[in-house]
Structure formats: structure tokens, C-alpha cells
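Can you look at this prediction? I've put the sequence above it.
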Amino acid sequence: MSVRRVVPDIRSRSFDESRNFYGALGFVEVMNQGWVMTMGSPSNPTAQVTFMGADATAPVHPDMSVEVDDVDAIHEAMVARGATIVHPLQDEEWGVRRFFVLDPDGRVVNVLGHRTEQG
């Protein structure tokens, strides 16, 4: 199992203001679904920041996202260790498989993998 990227998830009141501020730091918009927007570094695609309004399917806002190569294996490991899952493992319509888990300090971690096949 490997980690592909780690992204902070920031609750945003205004995507326009966030885009302008982080754009001045050199980030560019790489994804925008209306309720979630990601900005990334043009020179390092894994250096990203995600901004969120209300999550489309989850009842809580994640503090960070961790993209992994095998989300099912990570989910199984978290369940086996008794971690608190606060959003179930599921396929989302925008092409990711994800679940949310609480870390030891109560932070919500969005663990995800991009699906290679839509089904």
C-alpha cells in the first residue's frame, strides 16, 4: 500500500476569494465541482489544497484527504484496528472510492482512491 498524495481540506466561505488568495501563492485551479475545488502547483501536481463547502454525500467535513493506491485495504486495516469510521466506504459519482475515519485527535481523514473504471 502506498500514499499517492496528502491534501489539506479547508472549509471555504468563498471559492473566488480562496482562488484569488492561493492563486497569488502560485496555485492554479485543477478541479471544481461547485461544492469542492482543488488548486495545485503547476510545477508539482501533488502539491494541492482543497476547498470545500458542504460535502456532497458525507455528513462531516474532512480535515485532510489521503489518496492511496488501495483504499479497500486501508479501510480493512482501519476497521481491524477499531478506528471510528464516520463516512462509510463507497463509490462516489465523481470517480473516487472513499471513506472518512477519525484520527486519534478527532480529525476527520478522507481516505480515497481514484477509480480506474466507472461502473
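Arrived safely, thanks for sending. The model shown is predicted, which means the values in this text are computed figures rather than measured ones. Residues are numbered from 1 along each chain as shown.

from here on, contacts and neighbour counts on C-alpha atoms
Noted.

For the chain, which segments count as helices?
Listed in chain order, the helices of the chain (DSSP state H) span 15-24, 71-80.

Can you report how many residues neighbour residue 76?
12 (other Cα atoms under 10 Å).

swap that for residue 24, please
10.

quick one: it and residue 39, what's the gap?
With distances taken as Cα to Cα, to the nearest Å, residue 24 is found 12 Å from residue 39.

same deal with residue 30?
Residue 30 sits 5 Å away from residue 39, taking Cα to Cα as the criterion.

The two: who's more crowded?
The residue with the greater number of neighbours, taking residue 30 and residue 39 and applying other Cα under 10 Å, is residue 39; the counts read 22 against 14.

Hmm, residue 52 and the more buried one touching each other?
No. Taking contact to mean Cα atoms under 8 Å, the distance of 11.5 Å between residue 39 and residue 52 leaves them out of contact.

Please tell me how far the lengthiest strand in the chain is from the chain's geometric centre.
Taking DSSP state E as the assignment, the strand of the chain that covers the most residues is strand 3-11. Averaged C-alpha coordinates place strand 3-11 at 5 Å from its chain's average position (Cα atoms, centre = their mean, to the nearest Å).

In addition, the following structure is provided for comparison:
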Amino acid sequence: MIKRIVTNIKTQDLSKAGLFYQDILGLEVLMDHGWIKTFGNDQEAKVQVSFATQGGNDTEVPLLSIEVDNVDEIYQKVQKAGFEITYGIADENWGVRRFFVKDPFGNLINILQHI
């Protein structure tokens, strides 16, 4: 039985991860060995891996989908911090409110809240 799946994002500058994943999204530093830094929280979640031909409404497929309970607040933080929003906040017909943003490493991230 799979217990968890961890995403590893390659970077040459670990410090950039803190602004986006810790300061904006509110994750905690769970591990820091200098060459790898892991962010997370104490929430239990289902193990899921998605495969897609598109990101919904003919958008690009994002690397990560991050579900939050405060998507509008996160959207404002992302705008204020100057991150590139590639798909503005929208209520989708499959029951989510979401937006796409490029993280500090250029990865496309889908931030969503179920509505």
C-alpha cells in the first residue's frame, strides 16, 4: 500500500521556495538538509496522482494542483507578491474556484478551492 507521494522540484536556489510555499501558501518547513527542503503541514490527505491532456477549459496542464480553503486570499497574496498569474481566478463548472500561477521556479501551479 502506498503511504504517500512526494513531489521533488529541481532548483539551484532553495531560498526561493520559502516566499511562495511558506509565506504565501502557509506551509511549514518539515525538513531542511541544506540540499533538500521539504514543506508541508500536519493534514492527512488521500494519495492522488492525476494525468491530463489539458488543464480544463483548454488550459495548459499544471505541474501541481494545490487545494486551499481560502483561494481568494491566496490570489491576493500572489498578486501582491508579483508572481505571474497565467489564468485568472474563475469559478469552473466542475465545482472549483481556481487560478494558475507560476511559482519561483517557473512551474505552473493550479491553486483551487472546492465550491
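Noted; the coordinates are in hand. The shown structure was predicted, so the numbers you read here are calculated from the model rather than taken from an experiment.

TM value for the aligned chains?
The TM-score (TM-score structural alignment, normalised by the length of structure 2) is 0.59; 75 aligned residues with a Cα RMSD of 2.1 Å.

What residues does residue 11 of structure 1 make contact with?
51-53, 61 (Cα atoms under 8 Å, 6 or more residues apart in numbering).

What is the neighbour count of the closest residue to residue 70 of structure 2 other than its chain neighbours?
Spatial nearest neighbour of residue 70 of structure 2, chain neighbours left out: residue 113 (7.0 Å); criterion: Cα to Cα, 6 or more residues apart in numbering. Counted with other Cα under 10 Å, the burial measure for residue 113 of structure 2 works out to 17 neighbours.

got it, and residue 56 of structure 2?
By other Cα under 10 Å, 13 other residues sit near residue 56 of structure 2.

what do we get in structure 1 for it?
Residue mapping for residue 56 of structure 2 onto structure 1 gives residue 56, with TM-score structural alignment as the criterion.

Do a quick rundown of the strands in structure 1.
Along structure 1, the segments classed as strands by DSSP E run 3-11, 28-32, 36-40, 48-52, 64-68, 85-91, 96-102, 108-114.

Out of the ones you listed, flag the one nearest residue 20 of structure 1.
Nearest to residue 20 of structure 1, of all these, is strand 28-32, at 9.4 Å by Cα to Cα.

which residues of structure 2 does the closest one align to?
The alignment of strand 28-32 of structure 1 onto structure 2 (TM-score structural alignment) finds no residues at all.

ok, back up a step: possible to save the strands of structure 1 as a markdown table with distance to residue 19 of structure 1?
Written out in a markdown table, the entries for the strands of structure 1 read as follows (distance: least, Cα to Cα, whole Å):
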| stretch | distance to residue 19 of structure 1 |
| --- | --- |
| strand 3-11 | 12 |
| strand 28-32 | 7 |
| strand 36-40 | 8 |
| strand 48-52 | 9 |
| strand 64-68 | 18 |
| strand 85-91 | 28 |
| strand 96-102 | 23 |
| strand 108-114 | 22 |
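
quick one, which of those strands is nearest to residue 79 of structure 1?
Among the strands of structure 1, the nearest to residue 79 of structure 1 by Cα to Cα is strand 85-91 (7.7 Å).
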